[in-house]
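Colleague: Sequence first, predicted model second:
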Amino acid sequence: MPSISIVAATAGLILLGGAAVSHAADPPTAGPLALDNFYAGVWYEQARTPTRLTRGCEYATTTYGRTERGEIAVTDACRQGGAEGRERAISGVGEIQDPGQNAELSVRYRFGPFRPSITYRVIAHAPDGQWFISAEPGFEKIYMFSRPTALPVPEIEAQIAAVRAMGYAGEVEILATPGRAGTSPAP
């Protein structure tokens, strides 16, 4: 798939992201999203806020589909210890929180006997649907995804810079993906 230029990625993020926000504020939303296209198929995670749960787990994906009842099925997966490492995955069911905009999804995960819920808000996306960035409420964690398996690092760095211009101040790691090895801390 064609890659997005650094300038276009940065300009798109700033235009779609709106005004700058503080780290504690909720980030802006970037809808409307085409429900059936956006929440379907595999997205490759390019960068994220590192956590204890995701440490050392790369080659990450989020796969969207539909349940028998028409709900949004979500499976997050990654590989522990490299491309051929053990797969770790968690699944859940998502519910759109802002019908019509379709940029906020609350996912109820199945984690053993627990059913934690996390709300993700799309704060920026490519007009051609090739990448998006989501954040959790409070703007404490961000996640960057693309349809291509590996965006060039300069494009990811431009997206990170644009998210920082929106007010995100936390740590970001660039992930290893098929076609790009190694994790690196981002600016």
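Modeller: Structure's in. What do you need? Numbers count the residues shown, from 1 in each chain.
Colleague: C-alpha from now on. contacts and neighbour counts both.
Modeller: Will do.
Colleague: And the helices in the chain, which stretches?
Modeller: Listed in chain order, the helices of the chain (DSSP state H) span 6-17, 35-38, 153-165.
Colleague: Tell me the buried residues in the shortest one?
Modeller: With burial defined by 16 or more other Cα atoms under 10 Å, the residues of helix 35-38 counted as buried are F38.
Colleague: first to last residue in stretch 59-76, what's the distance?
Modeller: End-to-end distance for stretch 59-76, by Cα to Cα, to the nearest Å: 11 Å.
Colleague: and here's the other structure:
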Amino acid sequence: MKTSKTLSFDYLVNASDILIPVSDVISISLVENRLNFISRACRLLHTESFDTDEAAKTAFNTYARNFESNLPEEAVYRGNNCIARLKFVYGVSLFQNAERAILTLTNRYGGTLVSESAKSDTLDEAFQELATTLGGREFEGMGFRWLHANCLLSSRLLPMVEKTPNGVVIKVNDNFVSFVATKDDALKEQLFAEIRTALA
């Protein structure tokens, strides 16, 4: 499949000659050798598949450049394999263990807008930059609040918090938003109480 290219400032274009207005897309993510375009309704708008990971990565970079250049007035997060318009982000969380770190941006329904994983401790800076941006004046109306050290969530979402044998889980509409792993009962109680206070 040919690499994607730009037709005009207003469209993202794929090799099948489907025109996708940039304004209709809130995120693009690269998953294996597929590109997923997400609509303003937080639904899959289009998927484009490639024969190799390299071709998919090249196409993602092309789309991401076009996406950013057509949204000069908007705050945009660009990771290694995803890009998203921050005005459609309702939360950001970071989970990490000894091997992997997972950064997740939440949509208005509590589901995952985009996420990316990397080696442990390599996404801390990206998480802090996102948290700083979302906590700024531009996003004041979203009422972002810290639920714990690695989870920032808009007050427009009403999460459920639950203690489990392996830690504390935060969900919105049955969608997983954040998880703090611990088997220490005292720490679980403390985290649970702190999150409940943050939500009050």
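Modeller: Happy to help now that I have it. Just so you know, these numbers come straight off a predicted model, no measurement behind them.
Colleague: Once they're superposed, what TM-score comes out?
Modeller: Here the superposed chains carry a TM-score of 0.26, computed using TM-score structural alignment, normalised by the length of the first structure; 75 aligned residues with a Cα RMSD of 5.0 Å.
Colleague: So for T63 of the first structure, which of the helices of the first structure sits nearest?
Modeller: helix 35-38 (10.6 Å; Cα to Cα).
Colleague: Can you spell out which helices and strands pack onto the closest one?
Modeller: With contacts taken as 3 or more Cα pairs under 8 Å, 6 or more residues apart in numbering; DSSP states H and E, helix 35-38 of the first structure sits against no other helix or strand.
Colleague: before we move on, the earlier item: closest to A135 of the first structure out of the helices of the first structure?
Modeller: helix 153-165 (10.0 Å).
Colleague: Please identify which of the helices of the first structure is closest to A124 of the first structure.
Modeller: Taking Cα to Cα, helix 6-17 is the member of the helices of the first structure nearest to A124 of the first structure, at 5.4 Å.
Colleague: any idea how far the nearest residue to S184 of the first structure once chain neighbours are set aside is from P185 of the first structure?
Modeller: Nearest residue to S184 of the first structure, sequence neighbours excluded (Cα to Cα, 6 or more residues apart in numbering): I174, at 5.3 Å. Using Cα to Cα, I174 of the first structure is found at 6 Å from P185 of the first structure.
Colleague: who's more crowded, those two?
Modeller: Just comparing I174 of the first structure and P185: by other Cα atoms under 10 Å the higher neighbour count belongs to I174, 24 against 13.
Colleague: That one against C57, yeah?
Modeller: No: using Cα atoms under 8 Å, I174 of the first structure makes no contact with C57, being 11.7 Å away.
Colleague: out of the helices of the first structure, which comes closest to I123 of the first structure?
Modeller: Among the helices of the first structure, helix 6-17 comes nearest to I123 of the first structure, with 5.7 Å by Cα to Cα.
Colleague: angle of the closest one against helix 153-165?
Modeller: Here the directions of helix 6-17 of the first structure and helix 153-165 differ by 30 degrees (axes from the mean of the first three to the mean of the last three Cα atoms, to 10 degrees).
Colleague: contacting residues for the closest residue to L44 of the second structure other than its chain neighbours?
Modeller: Counting by Cα to Cα, 6+ apart, I38 is the residue found nearest to L44 of the second structure once chain neighbours are left out, at 4.7 Å. Going by Cα atoms under 8 Å, 6 or more residues apart in numbering, I38 of the second structure touches V25, I26, S27, I28, L44, L45, H46, L113.
Colleague: quick check, nearest of those residues to V172 of the second structure?
Modeller: Using Cα to Cα, L113 comes nearest to V172 of the second structure of the contacts of I38 of the second structure, at 13.3 Å.
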